[in-house]
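Asker: Quick check, what structure comes out for this input:
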Amino acid sequence: MQVQGKKPYNEINITPLVDLTFVLLIIFILLTTAAVQGIKVDLPSASASQSLNEPKSRVIAVANDGTVSIDAVPVSMAELEGELRTSIASEPETAVILRGDRAVQYDQIMQVLDLCSKVGVASLGMASTRPPGEG
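Answerer: This is a model prediction of the structure:
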């Protein structure tokens, strides 16, 4: 007995595989861009700001909970000093960009500034702030 209207498949339908591939690609793109952003710091706004365009620079961020990081890697103050000394030894003209959250205690920023002075950082700048209309 044979069922009428049913034929065996001769081809494989790849449409679901293409859909899955696009979904995986979109997920990969979103996760990669989210991981590159680094540490979130709420910068204060200013009416005029200049950007520091040094080829060799290190970014030190101080989060509102007091966490200090260099190039998005959390470090202690002793580790920060070691990293800065290594950078200055290899490239004496290394610029340091300090990013401080607007809610961080002034004492924590001063500790980082004193450390940079102690190590002998030649060029120190504050991170560019957000434009005045942005919160």
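
Asker: drop to CA atoms for contacts and neighbour counts, all remaining ones
Answerer: Fine.

Asker: Could you check how far residue 55 is from residue 91?
Answerer: Taking CA to CA, to the nearest Å as the measure, residue 55 falls 11 Å from residue 91.

Asker: More neighbours: which of these two?
Answerer: Taking neighbours as other CA atoms under 10 Å, residue 55 and residue 91 compare with residue 91 leading, 12 against 9.

Asker: could you check the distance from that one over to residue 113?
Answerer: On the measure of CA to CA, residue 91 and residue 113 end up 19 Å apart.

Asker: Could you do residue 54 as well?
Answerer: 19 Å.

Asker: Please apply the same query to residue 22.
Answerer: 47 Å.

Asker: before we go on, could you also do this sequence so I can check it against the first one:
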Amino acid sequence: MAVKLSNNRGAVGGVPPVSEINVTPLVDVMLVLLIVFMVAAPLMASGVKVDLPTSNAKPLSEEKPPIAVSLNAAGKLYVDKTEVTNATLVGALTSATEGDKTRRINIRGDKGLAYGKVIEAMGEINDAGFSKIALVSEPPQTP
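Answerer: Presented below is the predicted three-dimensional model:
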């Protein structure tokens, strides 16, 4: 005694099969991924925001070489290879640059020297009106 429930073959409970894709789970997964990436994206950027130069950036070309201010481990100051004191530093720089305040000045400090000494010399040079000041370091040596 079999009872026939419907005339549609393959139908469950009298409802015909649906031939459309259910996109609700797909939308749910996409929204979850969107939220995850929105939260994780700021964490992936490490470091400080920097405006990088474009690919057509050219290297600096200066007519005159920079003036080197060196501080050795004992804290003695040198302009190029001439020893100077803190009081005569600005005068020696002015004569070495021939009064050109836009000339680049490279500060080279010994790694054993206290950081404050280098900053003090840099401050004196900046107070004298020189604006193009650079700190020089050695690249790491690979074994």
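
Asker: For the two chains, what TM-score is obtained?
Answerer: After superposition, the two chains reach a TM-score of 0.53 (TM-score structural alignment, normalised by the length of the first structure), with 84 aligned residues with a CA RMSD of 2.4 Å.

Asker: Please tell me I have it right and residue 57 of the first structure contacts residue 96.
Answerer: Yes - in this structure residue 57 of the first structure lies within contact range of residue 96 using CA atoms under 8 Å: 5.5 Å.

Asker: ok, the two, which is more surrounded?
Answerer: Taking other CA under 10 Å, residue 57 of the first structure and residue 96 do not tie; residue 96 has more neighbours (24 against 18).

Asker: The counterpart of the more buried one in the second structure: what's it in contact with?
Answerer: Aligned by TM-score structural alignment, residue 96 of the first structure pairs with residue 105 of the second structure. Neighbouring residues of residue 105 of the second structure by CA atoms under 8 Å, 6 or more residues apart in numbering: 66-69, 132-134.

Asker: who wins for neighbours among those residues?
Answerer: residue 69 (26 neighbours).

Asker: Three-state assignment for that one, please.
Answerer: strand (DSSP: H, G, I helix; E, B strand; the rest coil).

Asker: In the first structure, what sits opposite it in the alignment?
Answerer: Match for residue 69 of the second structure (TM-score structural alignment): residue 60.

Asker: ok, that match - contacts?
Answerer: With CA under 8 Å, 6+ apart, residue 60 of the first structure has these contacts: 68-72, 96-99.

Asker: Give me the nearest residue to it, chain neighbours excluded.
Answerer: residue 70 (4.4 Å; CA to CA, 6 or more residues apart in numbering).
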